[in-house]
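pasting the sequence and the predicted model now:
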Amino acid sequence: MIQVGIIGGTGYVGAELVRLLSNHNKVKISGISSAQYKGKSISSIYPGFYGLNELVCESQQEVMEKSDLMFLALPSGLSESIVEKAIHKDKVCIDMGADFRFKNEALYKKWYGKSFLAHSLHEQAVYGLPELNREYIRKSQIIGNPGCYATSVELALLPLISGGLIEENGIIADCKSGVTGSGKNLTESSHFVNCNESFAPYKVANHRHTPEIEENLSNISKENVKLTFVPHLIPINRGILSTIYTTPKKPMDIEKVHEKYCEFYKKENFVKVLPLGEISKINNVRLSNYCHISLHFDEENNKLIVISCLDNMMKGSAGQGIQNMNILLGFDETEGLTDVPAIF
């Protein structure tokens, strides 16, 4: 049985990892760490675990020592030094933050204000979008789990970008997320009175997932992909809906494009291309690791519109992290992730 530790086990992502891994048949949670709640049980912080999981929060070092693989569910900038120690002890690391999402150090420094501390680690690290890098993930010891918005937008655009079907510039990604996307610590915008019965954009054209999306899509396209990305906060707990506007390079046949999408994702367990005429909706993927994609064509304006929906805590975060774990450990990729989306 593989021993899996969670560094930062009491934030939203960490708690979701505990929930999912508690039902995984191939691994055992060896320990969880928390700077804030050391010595307290996970059930005293999240009573839903009462009688089901009574893990007690320990130090990072204690968790590292008894784990074969570690998830690092920490704010960006805190994982790299821990990963460096873990790799020297031959541990496998899946970073849920942004520390290992970038190959371009200048981009990381521009958007996160930090430089790479150990360049060799970044050379080893693989960007953990399975539908893009599955074969590399299998061989890696360090995985940078993608951002939630980035996952939604990249999955929506991969078939178009890889096929050279759309203009690389002028892409618009209009995205909405539930409040869990902003993390457990309260901000002014996530206070109940400010987000309930409201709907507002934030970090307009200045969100950190923008360079992540552009870097990965540019690597696929071999052209410089640029997009305008505007995230919005909506008063729901979980879920992302991305409406993406693209311009076709050639006259568009929506049925043929739909066929390309179905062919592109036919072997993927967690990406579902909906029939033409259907529309992706958050409530149809909630509490699941699935991403739903629907295609629409505005003939009057020559715009191909792609709508992508996923649960930001699942395929956008913890679920995708476990999917990556399954791949690199040689398990069935769907292990622990086959729950049907909530029906209502």
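Yep, it's here.

from now on I want contacts and neighbour counts done on CA atoms only, so please keep to that.
Noted.

how about residue 62, secondary structure?
Using DSSP: H, G, I helix; E, B strand; the rest coil, the structure places residue 62 in helix.

so who does it touch?
residue 31 (C-alpha atoms under 8 Å, 6 or more residues apart in numbering).

next up, a second structure to put side by side with the first:
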Amino acid sequence: MKVAIIGGTGYGAVELIRLLHNHPYVTVEAIISHSQSGTDLASVYPHTVDVVDMTMDALDITSLSEKVDLVFFATPSNVSKDLIPSFLENGVKCIDLSGDFRLKEPEAYKKWYQSTPADQEYINQAIYGLSEIYEDEIKNASLIANPGCYPTATLLGLIPALKHNLVSKEQIIIDAKTGVSGAGRGLSLNVHFSEMHENLKAYKLGEHKHIPEIEQVLTNESGQEMQVVFTPHIVPMTRGIMSTMYTNLIIEKSTKEIVEVYQDFYKNHPFVRVRPEGVIPSTKEVYGSNYCDIGIYADQRTGKLMIVSVIDNLVKGASGQAIQNMNLLAGWEATTGLNQIPIYP
């Protein structure tokens, strides 16, 4: 398969380049950057020198459509919605790492993204690319809306409990933490070294763009309207997300029994690793990999189920899951090109 990456200077793009470099069935034909067209990739990312010898190009949709089978959009929100229709009309499949096609209700996009939504025809066409949950739909897609990083960790942690009616569908609290790479490569006072080092910040309480995405999927999977309390935090590390969820048990089961439910739920999904009773994962244990590790604790004293889900926000939370979706779409094993052991320490 021949692919292109649009949005070539961001962390999502360079992670796609890293992972696709050793993919046995894929060649990256073009890296597109509006701001850095004509520039060698290695001059923007020196760690790629003598490894990836490519010059970033300006976008020419007609020319690019003739060269590639699939395009990854590693662009900010409010960009891909204007470009993807032309690629689809030219028979090129698209995987969008931004939020432009995740929300099915245009009014929700207007509210949470403060922008004009994509055309409803393409919103309807988009398949939400949570790989382990929507595998069958992804295999037949032309447009995949890659999930956000927080939703990936959170939804993979919550869905088995909801599908097995272990917990109440009300009063779900999500306490999530991310490394600073989740804010992108752009300059920001919020992630300035002296502002972030030895510091911990809660941000965008009640207004984070991933709230409607999480609620939309949980509503679809549970069969009833759901709302969650979601508090994101930024922590002084480069990569990683830990999403800790607090839910009310509605059935009497031990931690061991619930772990077994989760292990059975994900038994055919190699990138979700459910830890045994008494073992809670940390972000370092998935660093640089496409794994989502989940730990469970059923608190009999309070009647709460606590779920801890960790991912690398740039891999399983973005580029790795995008490649996993490409693999499913192409009919390859989901793990193709993604078998990296996590980096440790």
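Everything's here; your move. Note that the structure is a prediction, hence the values are computed from the model and not measured.

post the TM-score for the overlay when you can.
Here the TM-score for the pair of chains, by TM-score structural alignment, normalised by the length of the first structure, is 0.98; 343 aligned residues with a C-alpha RMSD of 1.1 Å.

all helices for the stretch 101-250 of the first structure, in order.
For the stretch 101-250 of the first structure, helices defined by DSSP state H, counting those that start in this stretch occupy the ranges 105-112, 119-124, 130-138, 148-162, 192-195, 209-221.

spatially, what comes nearest to residue 195 of the second structure if we skip its sequence neighbours?
residue 189 (7.2 Å; C-alpha to C-alpha, 6 or more residues apart in numbering).

if we can go back for a sec, export the helices of the stretch 101-250 of the first structure to a markdown table and tack on mean neighbour count and distance to residue 304 of the first structure?
Putting these into a markdown table (neighbours: other C-alpha atoms under 10 Å; distance: least, C-alpha to C-alpha, whole Å) gives the following:
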| stretch | mean neighbour count | distance to residue 304 of the first structure |
| --- | --- | --- |
| helix 105-112 | 15 | 29 |
| helix 119-124 | 14 | 36 |
| helix 130-138 | 17 | 22 |
| helix 148-162 | 23 | 10 |
| helix 192-195 | 14 | 31 |
| helix 209-221 | 19 | 17 |
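
for residue 291 of the first structure, which of those helices is the nearest?
helix 148-162 (7.5 Å; C-alpha to C-alpha).

the residue nearest to residue 195 of the second structure contacts residue 180, doesn't it?
No - contact criterion C-alpha atoms under 8 Å: residue 189 of the second structure and residue 180 do not qualify, at 11.8 Å.

which one of the two is surrounded by more residues?
Of the pair residue 189 of the second structure and residue 180, residue 180 is the one with more neighbours under other C-alpha atoms under 10 Å, namely 21 against 9.

please name the nearest non-neighbouring residue to that one.
Per C-alpha to C-alpha, 6+ apart, closest to residue 180 of the second structure is residue 238, 5.3 Å.

the one you found: what's it in contact with?
179, 180, 181.

which of the residues you listed map to contacts in the first structure?
By both residues aligned by TM-score structural alignment, their matches' C-alpha atoms under 8 Å, the contacts of residue 238 of the second structure still in contact after alignment to the first structure are 179, 180, 181.

look up how far residue 11 of the second structure lies from the residue nearest to the last one when sequence neighbours are not counted.
Closest residue in space to residue 181 of the second structure, ignoring its immediate chain neighbours: residue 238 at 5.5 Å, by C-alpha to C-alpha, 6+ apart. When C-alpha to C-alpha, to the nearest Å is applied, the distance between residue 238 of the second structure and residue 11 of the second structure equals 11 Å.

shared neighbours, the two?
residue 181.

you'd agree residue 143 of the second structure is up against residue 125?
Yes - Residue 143 of the second structure lies in contact with residue 125 (C-alpha under 8 Å); the separation is 6.7 Å.

can you map out the strands along the stretch 151-300 of the first structure?
In the stretch 151-300 of the first structure, strands defined by DSSP state E, counting those that start in this stretch lie at 171-177, 200-201, 227-233, 240-246, 271-273, 291-298, listed in chain order.

just give me the mean distance for the second one relative to the second structure.
The superposed strand 200-201 of the first structure is, by mean C-alpha distance after the TM-score superposition for the first structure, a mean 0.9 Å from where its aligned residues fall in the second structure.

same check on the first one?
Once fitted to the second structure, strand 171-177 of the first structure is off its aligned match by 0.5 Å on average (mean C-alpha distance after the TM-score superposition for the first structure).

of all the helices of the stretch 101-250 of the first structure, which one is nearest residue 85 of the first structure?
helix 119-124 (10.9 Å).
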